[in-house]
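>>> Next comes the sequence, and after it the predicted model I'd like to discuss.
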Amino acid sequence: MATLLRIDSSASGENSKSRQLANEFVEKWLAKNPDGKVVARDVAANPLPHFTSETLGALFTSEESRTAEQKAIVAIGDELITELESADVVIVSAPMYNFGIPSTLKSYFDYIARAGRTFKYTETGPVGLVNKDAYIFAASGSFSAGEAFNHQVPHIQTFLGFIGLNVKETFIAGGQAMGAPGEEAFNEAKAQIAVAV
């Protein structure tokens, strides 16, 4: 049975355009994988703690020396990484907030980036260890793909590639606060999803 892990990060809930694009993909994926399982993690509705000195301290303390509090901190990342490792396909939906990704999604990335689990250091540089396909669903109010102010999509693509995820396609609906151009971009992204799954 195939498992799809979806990570949603928009604070707009079901009104989110990036989430609506992800819904389109999931619906079509389930049609092709009727026995498939979808695991949903909404980091906007259930935000993770941001990294602090305590977080780093727990990660860099040997397992046998960790306090109960440190073990609880490390367990957060352990759960997320195990969830990621158990999936066959990963999808990420994200809005653009102030030129980049939501801080809740950044926190998720911080927790799943762990040397020895999701990537490793080598003599020629870091190598990702999560060998799975991934898809990105992005929306923004004013900007489109490729514009200089867009630090949203490149960030997601770079991070997913860093941990070894193979980004098959990125679906972008820019200009969602601009009326007709945004509607056209959204419909175009939906059409692309229809033939991609």
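Great, that's in hand.

>>> contacts, neighbours, all on C-alpha from now
Noted.

>>> ok, longest helix in the protein?
helix 68-86 (DSSP state H).

>>> What residues sit buried inside it?
Across helix 68-86, burial judged by 16 or more other C-alpha atoms under 10 Å covers 70-71, 73-74, 77-78, 80-81, 84-85.

>>> Just the element for residue 23, please.
helix 17-32 (DSSP states H and E).

>>> now swap in residue 178 and tell me
Residue 178 belongs to no helix or strand, assigned by DSSP H and E.

>>> wait, it sits on residue 140?
No. Residue 178 is beyond contact range of residue 140, at 10.0 Å (criterion: C-alpha atoms under 8 Å).

>>> between those two, who's got more neighbours?
residue 140 (26 against 12; other C-alpha atoms under 10 Å).

>>> just the helices in the chain please.
Assigned by DSSP H, the chain shows helices spanning 17-32, 53-59, 68-86, 103-112, 152-162, 180-196.

>>> got the contact list for the second one?
With contact meaning C-alpha atoms under 8 Å, 6 or more residues apart in numbering, helix 53-59 is reached by 66, 70-71, 73-74.

>>> run the last query once more with 7 Å
The contact list for helix 53-59 (C-alpha atoms under 7 Å, 6 or more residues apart in numbering) reads 66, 70, 73-74.

>>> Pick out the residue nearest the middle of this structure.
Nearest to the mean C-alpha position of the chain, by C-alpha atoms, centre = their mean, lies residue 92 at 3.6 Å.

>>> ok, and here's another one to check against it:
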Amino acid sequence: MTTLLHIDSSARPGGSDTTAHGSHTRRLSARFVQQWKARSPETQVIYRDVGQNPPPPVTGEWIHAAFTPENSRKAWMHEELSVSNTLIDELLRADIIVAGVPMYNFGPPAQFKAYIDNIVRVGRTFGFDRSRGAEPYWPLLANSGKQLVILSSRGDYGYQPGGRIGDRNHVESSIRTAFAYIGITDVHEAAIEYDEFADHRLRDSIGDAEAAVDELVTTLVNRPI
């Protein structure tokens, strides 16, 4: 059975198709999941809303706990890592990760960065061994077959690679880098632009992004897991 991890990170509640001033990324991620379930109704969906319920940021205590061998951790260390463990367990169960991530000031929301910081963890999703010399790090989720779908939105336009301000887009690139570091490199994207223009260009961009989501579902649902 396929497991899909659905993550929303927008600070706005509700999708832009159902809520006044709602989130475009929530709109796209919900559409992806609905379309996927229509084609593969047996899929199990795990939902994680880090936009409304953000994970705690990494602290010095968190780092101390994470780099302490599990069998040497004190009770407070296990408590410190409890949210991280839950998030990583969800990620490990998932075959498909669908992340709605809007652009906030050229990068992902702080809530999603906190999510990344909690799942990129030594001993759980990447390995570290000084005896390996110049390459002490390695991904623990390589060859896991996991696929990542990033669904974004931007107020301006031209943020695609090679676009008029593509060099200012640090959303997809930073997410791709973090997930590749732990071994997830099969990544797909769709985005809505022109939000701040609120005219026919926004309507066209929404239509194009929704069509891209539908096409992605059709392509990915037929891939072997």
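Cool, got the structure. Nothing here was measured: the structure is a model prediction, and the numbers come from that model.

>>> about what we covered before: what would the helices of the first structure look like in TSV with distance to residue 40 of the first structure?
Formatted as TSV, the helices of the first structure follow (distance: least, C-alpha to C-alpha, whole Å):
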stretch	distance to residue 40 of the first structure
helix 17-32	11
helix 53-59	24
helix 68-86	10
helix 103-112	13
helix 152-162	18
helix 180-196	19
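
>>> for those, which one sits closest to residue 130 of the first structure?
Across those, residue 130 of the first structure has its closest neighbour in helix 68-86 (6.9 Å, C-alpha to C-alpha).

>>> What distance do you get for the aligned residue in the second structure for residue 159 of the first structure to residue 102 of the second structure?
Aligning on TM-score structural alignment places residue 159 of the first structure opposite residue 178 in the second structure. Using C-alpha to C-alpha, to the nearest Å, we find residue 178 of the second structure at a distance of 17 Å from residue 102 of the second structure.

>>> Likewise for residue 201 of the second structure?
Between residue 201 of the second structure and residue 102 of the second structure the distance is 18 Å, computed by C-alpha to C-alpha.

>>> okay, those two: which has more neighbours?
Counted by other C-alpha under 10 Å, residue 201 of the second structure and residue 102 do not tie: residue 102 has more neighbours, with 29 against 14.

>>> ok, the more buried one touching residue 155?
No. Counting by C-alpha atoms under 7 Å, residue 102 of the second structure does not reach residue 155; the two are 9.3 Å apart.

>>> counterpart of residue 141 of the first structure in the second structure?
Aligned partner of residue 141 of the first structure by TM-score structural alignment: residue 155.

>>> What is the burial count for that match?
Neighbour tally, residue 155 of the second structure, other C-alpha under 10 Å: 17.

>>> gap between the residue mapped onto residue 19 of the first structure from the second structure and residue 8 of the second structure?
By TM-score structural alignment, residue 19 of the first structure lines up with residue 26 in the second structure. According to C-alpha to C-alpha, residue 26 of the second structure and residue 8 of the second structure sit 6 Å apart.

>>> intersection of neighbour lists for these two?
In contact with both residue 26 of the second structure and residue 8: residue 100, using C-alpha under 7 Å, 6+ apart.

>>> What is the neighbour count of residue 64 of the second structure?
Other residues near residue 64 of the second structure come to 12 when the count uses other C-alpha under 10 Å.
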